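Novice: Take this sequence and fold it.
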Amino acid sequence: MAKPSGSPHEAVRKTDHVPFYRRLFARSSFAFAALDTERRIIDANDALLRAFGISSIEELPAFDACISPAHRAILPFATRQELTEQAPWEIRLQRPGGDEFWVLASFIEPPALPEDDLAPDMIVQFLDVDERKRNALELAERESRWNHALESAGQGVWDHDFARDQRFYSRQWCTIRGRQPHETYDSALDEWIGNVHPDDREHVLAAIARQESGETSFSVFCYRERHKHGHWVWIESRGAVVEYGPDGKPSRIAGTDTDITDRKEAEERLSQMSRRLELALDVSRVGVFEVNLRSNEVNWDDRMIEMYDLREKPDIGSWERSLHPDDRHLAEKKVADGLANNADFANAFRIIRGDGEIRHLRGRAAPYTDMTGVPRLIGANWDVTEDVQLQEELKHAKDLAEARNEALEVARARIEYTSLHDHLTGLPNRRYLDREIEEAARRAEQNGSRLAVLHIDLDRFKEINDTLGHDAGDRMLVHAASVLSELKSATDFVARIGGDEFVFLSAGPAGRNLASLAEAIVTAMRKPVTFNGHICRFGASVGIASQSGTAIDARQLLINADLALYRAKNRGRSRHEFFTSDFQAQIITNKQTADDILSSVEQGRFLPYYQPKFCARTLDIVGVETLARWNHPTRGILAPDTFLKIAEDLDCVATIDRIVLEKSLADFAEWRRLGVGIDQISVNVSSKRLHDPELGRSLRTLDIAPKSLSFELLESIFLDDCDHVVLENLAEIRNLGIEIEIDDFGTGHASIVSLMKLRPRRLKIDRQLVKPVSRSPAQRKLVGTIIEIGRSLDIEVIAEGVETPAHVAIMRDLGCDSLQGYALARPMPAEAIPDFVQQQEWRKVPGGIRDPQDSNRRATIS
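Specialist: Predicted structure coming up:
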């Protein structure tokens, strides 16, 4: 492309030919400029000169400098050959004076024509759009400010253009509902109304219908809408009709939504607070008043009017007229001082009500200036007549109390003494002991000394009390208290804690012999005491526990001493026992055994073992005795001597009896089904079971064939001491066809009269009497006498403890009816009975000791 060699004007004058671009410049209303390779302006039309406000192009710098500095970076891209045919560039140009204006600029590379050897390198065409652009920017700025204002105010904008079927929702509108601006949202009324709270839908639909029908051009309503996360938000919606259609109905409605949840919650809290305040005022009967200090207008609530019993509307003088004459001056001065100091104040005065009654009131008021600048006084009155009267009564009582202070002090000391001492013996009581033992433990810890507790229980006290009366018992308690008081040192403490129980605290050096102290107590208590000519003898059992060190547990000492006392009484009474680590271990073992017994009762682990009974003449089996066994989960089969005592303490022996009875009846039924040939079973019945009022009812629920069951009763639990419950149970037992046997006969205290009264079916001679018969003629004679007594009373006699062939022969010769013992059979489980009966092994070795099941050798008879 040819380039001009001199100035542009010189180049034009060299030829009379007019280039094409000049003809273009002259005919166009657009502004044009021709640029050379260095982007200098070499030609321009009048439209360009007018746009820059100049008369010639010499006043313009290079084209780059004509562009606003902010847009010069665009030029290298706009003049690239591959981009020159794109849409015009929107840029700002800069006039020589420095002001800028907006244009739409196109950069054109002219075609190379033969006649245009002086054609420019680039042609720039632009259209002045400054006014339009500035208007658009101003409009955008205004819109931005408006949007920011709405966003900062938390208002979401919505626009429903029904004519164009367009709906717009702003970012804040979406945020209020927990939605993202880009989410699709079905804004159809039928779908949207489902998110509105059911209680609000009716009035929301009504408000929308009024606006869309043109009934109102502006509407405001509040409702609850479900948030995207599930909770409800309160929204205040404001909408206005902005366009109407040809039919005169709204065609476009726009408005804002505001989240007013916090405001609604605040209003609800305020409403609740107002309700609570009103309720509090109503319940407390506090009356509220307000006075306009400028107009003297008075406003009293209903409680005030009721309190003063006003018959007319209150005015500025109502209060003064109601004041008691003696209180008027001081009450009015309080009000005047409060108003003068512009400070709140309290008041107390009497009023004379409309009905003439005098009441005491309290009041509190405060002056303030309202929003309009009017000075006011607001306050409250409440009736304190009852309080004043009570205070006057209290003051009177106080005066009387002060006048009698000395007497009251004596009474207080007497009450204090009585509350801490036993009224009979004068010794400290349990309350005093609880306080003293804690203090004694603290002192022992500080001094490094020992604290010992001796728990003392009187023996045979109940017998004296029951036989000689309560006066005799009281005399014994007083004597016991004096004995303990004489034995205590200055550092010891003795208390009666109830009934015939005492506690002796010994605090001092560990060298003191507690055993000697306990023996001294036991010895002193054995000495006879005379009461009304009667010689009374009783004793004492003592449990001892002691501890020393820096952590003495006083409460545990009392418990340990009580456990030691329990042990002393169980070992024969009138003795002392120490609580030791071995004792503690035994307690733990007993506790574990007790737990195992209780769980085994629930699990049905108690079961019957059976020891056959034999006819003394034929050695035929005439029945079996049921013996309780415990199938311990870890220790195997255990006899009653390992669990009976603890079971008695747990009061569950009767339950075990019932379990064993039910299982033995089931075994008996199975033997009969198998044809084993056992016609009767006998079951031991405990005293607890025999004293159970429900025994008869429980037996009636069982399937017991007459004469198939016999109850063995210990001689020591029934003879000569049967109460009405036992007698009723014995009668019911006979009515059910259950026979009665007397177990361990000969070792108790039975009488012939008792036997005749009870009329048992059988007697079982105790093994202690049977064992010596093989070597003692006197013992054989005694046993023979018992057999003769049984025969004379028509009572069968069974010998238990038959352990040798000699026992079998002797007891048969003495006329015994049945035999039971190791010589013939040991106790065995139910499943061993059929084989034992079938094999008849006791006949093969007459009188020999045979064990049908080796696994049962460690089982013992009950």
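
Novice: alpha carbons only for contacts and neighbour counts from here, please
Specialist: OK.

Novice: all strands for the stretch 701-850 of the chain, in order.
Specialist: 709-714, 739-745, 762-765, 796-800, 818-820 (DSSP state E, counting those that start in this stretch).

Novice: And the contacts of the last one?
Specialist: By C-alpha atoms under 8 Å, 6 or more residues apart in numbering, the list of residues contacting strand 818-820 from outside reads 611-616, 622, 797-802, 808, 811.

Novice: mind redoing it with 7 Å?
Specialist: 612-616, 797-802 (C-alpha atoms under 7 Å, 6 or more residues apart in numbering).

Novice: Ranking by neighbours, what's the top pick from the residues you listed?
Specialist: Counting neighbours by other C-alpha atoms under 10 Å, Ala799 leads those with 29 neighbours.

Novice: Report the secondary structure element holding Trp173.
Specialist: According to DSSP states H and E, Trp173 maps onto helix 171-176.

Novice: Next: Val410.
Specialist: According to DSSP H and E, Val410 maps onto helix 405-420.

Novice: which residues touch stretch 361-369?
Specialist: Contacts of stretch 361-369 (C-alpha under 7 Å, 6+ apart): 339, 342-350, 375-385.

Novice: Among the residues you listed, name the ones in helices.
Specialist: 339, 385 (DSSP state H).

Novice: ok, of the contacts of stretch 361-369, which come out buried?
Specialist: 339, 344-350, 376-383 (16 or more other C-alpha atoms under 10 Å).

Novice: Tell me the one among those nearest to Ala105.
Specialist: Nearest to Ala105 among the buried ones among the contacts of stretch 361-369: Arg376, at 74.3 Å, using C-alpha to C-alpha.

Novice: Am I right that the closest one is in contact with Asn292?
Specialist: Yes - Arg376 is in contact with Asn292 according to C-alpha atoms under 7 Å; the separation is 4.7 Å.

Novice: And the helix holding Trp173, what does it pack against?
Specialist: Judged by 3 or more C-alpha pairs under 7 Å, 6 or more residues apart in numbering; DSSP states H and E, the packing partners of helix 171-176 are strand 155-161.

Novice: Can you list the neighbours in contact with the strand it packs on?
Specialist: Contacts for strand 155-161 (C-alpha under 7 Å, 6+ apart): 166-173, 251-258.

Novice: among the residues you listed, which are in helices?
Specialist: 171-173.

Novice: Please give the structure of this sequence too, so both can be compared:
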Amino acid sequence: LSAALPPGDDGSSLAGAVRRSLAPPVQVDGVGLRVGASVGVALEGRDGHDLVELMRVADRAMYADKARPGAPAREEAAADPTLGPDLRAALERRDGSEALGLHHQPQVGWDGTVSGYEALLRWSHPRRGLLLPRDVLPVARAEGALTALTLHAVARALTDHAVLAAAARPADPLTDLATDAPTVSVNVAARDLLVDGFVDDVASLLAASPAPPGCLLLEIAEPAPHPRPAVQALFAALDALGVGVSIHEFGAGAASLAPLAGYAGVRELKLDPALTRAVATDPAAARLVAATVGAAHALDLAVVAEGVEDPGVVPRLRDLGCDRLQGFLVAAPLPPDGVAAWLERWRAGGGAQALLGA
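Specialist: Alright, predicted model coming up:
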């Protein structure tokens, strides 16, 4: 929306008019729904002189407005005018790979084996210290750099995989059984998957890396309930590269396993942490998990209980058939050079059997 404003008006009146126009309830099937709006305003001359500059400032302001009700950290990140240029500089310069790194949270099976890691972005900012994804992602969105950041994370994950795989190898090959190389999963927004050339970029990163393609998972939210041919083709292209797909936060909304049968390459479901926390005390949650596990196994999908923090849920998750555990009860996200030491402590402490109290 573009508009001419009266002299001295900073755009507040226009933003207010937009909000007021959306204030009346909207009737949908006889139910009154209220719709809110997050508004960002940029003024020509003050905030920029061309459409690209103005859109960038307005987008940043909109995300700051969106974050204001319940996420002050995001607001602070979006409001800092130096973070956007700093992020672009970190992505473009060669030494930015050290500042923009990953921590990895282990995923373990009931025999104690580490089957994979979820890669989580960490930005060591020279002024702000260690920034988490909730601080970085709004900045990347506002700067139009989300896809570049995602590809950077994929590249780092493939680089880190050598360290993760080395740590997973048995200390004594004469007494310990060898294990498969762990997977590493990178969170990807659906909009990134649909960007032209994204799959080709992932293919190039795989070709330049010694890591096997099968080690990489792209972790996404539940796909659309009615698979579109273009999206199915995209999943098929990833599958042809050997790249798997993990569906996270399953069970957070109106979850359905039926659409997943139409997508190639989906390997695992990750239960929403709220569902994981509820299985020991809420019979309805336990029934939902049991049904999810049964249907997922019928589709040859592994089920990961994410957000495991309470020892009391562990036996219930095992009884319900969940295949793997992930959460702070197992380990916090670890820098690559901390994985080997954690894994040694994990094995020495009895691994998953210790969590079960066996």
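
Novice: Give me the TM-score for this pair.
Specialist: Once superposed, chain against chain, the TM-score is 0.74 (TM-score structural alignment, normalised by the length of the second structure); 318 aligned residues with a C-alpha RMSD of 4.1 Å.

Novice: Keep only those of the buried ones among the contacts of stretch 361-369 of the first structure that are in strands.
Specialist: If you go by DSSP state E, those have 345-350, 376-383 in strands.

Novice: re the thing from before, most surrounded residue in the contacts of strand 155-161 of the first structure?
Specialist: Using other C-alpha under 10 Å as the neighbour test, the contacts of strand 155-161 of the first structure are led by Gln172, with 26 neighbours.

Novice: Following element in sequence after the host helix or strand of Ala561 of the first structure, please.
Specialist: Applying DSSP H and E as the criterion places Ala561 of the first structure in helix 554-570. Remark: after helix 554-570 of the first structure, the chain's next helix or strand is strand 576-578, criterion DSSP H and E.

Novice: what range in the second structure matches that following strand?
Specialist: On the second structure, no counterpart of strand 576-578 of the first structure exists by TM-score structural alignment.

Novice: Give me the buried positions along that strand.
Specialist: 576-578.

Novice: just stretch 714-725 of the first structure next, same as before
Specialist: Applying 16+ other C-alpha under 10 Å to stretch 714-725 of the first structure flags 714-716, 718-720 as buried.

Novice: go on, stretch 319-331 of the second structure?
Specialist: Buried, per 16+ other C-alpha under 10 Å, within stretch 319-331 of the second structure: 320-327, 330-331.

Novice: Find me the equivalent region of that stretch in the first structure.
Specialist: So stretch 319-331 of the second structure sits over residues 813-825 in the first structure, by TM-score structural alignment.

Novice: can you give me the strands in the stretch 251-400 of the first structure?
Specialist: 287-292, 298-300, 345-352, 358-369, 375-383.

Novice: so the first one corresponds to what in the second structure?
Specialist: Taken onto the second structure by TM-score structural alignment, strand 287-292 of the first structure occupies no residues there; it is unmatched.

Novice: and the angle from that strand to strand 375-383?
Specialist: Going by axes from the mean of the first three to the mean of the last three C-alpha atoms, to 10 degrees, strand 287-292 of the first structure is angled at 160 degrees with respect to strand 375-383.

Novice: Strand 287-292 of the first structure to strand 358-369, inter-axis angle?
Specialist: For strand 287-292 of the first structure against strand 358-369, the angle by the same axes, to 10 degrees is 40 degrees.

Novice: which other helices and strands contact strand 287-292 of the first structure?
Specialist: Checked by 3+ C-alpha pairs under 7 Å, 6+ apart, strand 287-292 of the first structure has strand 298-300, helix 302-308, strand 375-383 packed alongside it.

Novice: Let's have the ones you listed in JSON lines, adding distance to Leu270 of the first structure.
Specialist: Formatted as JSON lines, these follow (distance: least, C-alpha to C-alpha, whole Å):
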{"stretch": "strand 298-300", "distance to Leu270 of the first structure": "23"}
{"stretch": "helix 302-308", "distance to Leu270 of the first structure": "22"}
{"stretch": "strand 375-383", "distance to Leu270 of the first structure": "20"}
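
Novice: Relative to Leu137 of the first structure, which of the ones you listed is closest?
Specialist: Evaluated with C-alpha to C-alpha, these place strand 375-383 nearest to Leu137 of the first structure, the distance being 54.3 Å.

Novice: and the closest one with strand 345-352, angle?
Specialist: Using the same axes, to 10 degrees: strand 375-383 of the first structure against strand 345-352 is 60 degrees.

Novice: In the second structure, which residues correspond to strand 375-383 of the first structure?
Specialist: Using TM-score structural alignment, strand 375-383 of the first structure pairs with nothing in the second structure.

Novice: Ok, stretch 308-317 of the first structure next?
Specialist: So stretch 308-317 of the first structure sits over no part of the second structure, by TM-score structural alignment.

Novice: do the same with stretch 211-227 of the first structure
Specialist: Going by TM-score structural alignment: stretch 211-227 of the first structure matches no residues.

Novice: so Gln107 of the second structure touches Tyr117, yeah?
Specialist: Yes - between Gln107 of the second structure and Tyr117 a contact is recorded at 5.6 Å, counting by C-alpha under 7 Å.

Novice: What lines up with Gly350 of the second structure in the first structure?
Specialist: Per TM-score structural alignment, Gly350 of the second structure is aligned with Arg843.

Novice: host element of the closest residue to that match other than its chain neighbours?
Specialist: Closest residue to Arg843 of the first structure apart from its sequence neighbours, by C-alpha to C-alpha, 6 or more residues apart in numbering: Leu619 at 7.6 Å. With secondary structure defined by DSSP H and E, Leu619 of the first structure is part of neither a helix nor a strand.

Novice: State the number of residues packed around Leu619 of the first structure.
Specialist: 18.

Novice: quick one: it and Ala520 of the first structure, what's the gap?
Specialist: Counting by C-alpha to C-alpha, to the nearest Å, the separation of Leu619 of the first structure from Ala520 of the first structure is 61 Å.

Novice: how about the helix or strand that the helix holding Trp173 of the first structure is followed by, aligned to which bit of the second structure?
Specialist: The C-terminal neighbour of helix 171-176 of the first structure among helices and strands, as given by DSSP H and E, is helix 189-192. Using TM-score structural alignment, helix 189-192 of the first structure corresponds to no residues of the second structure.
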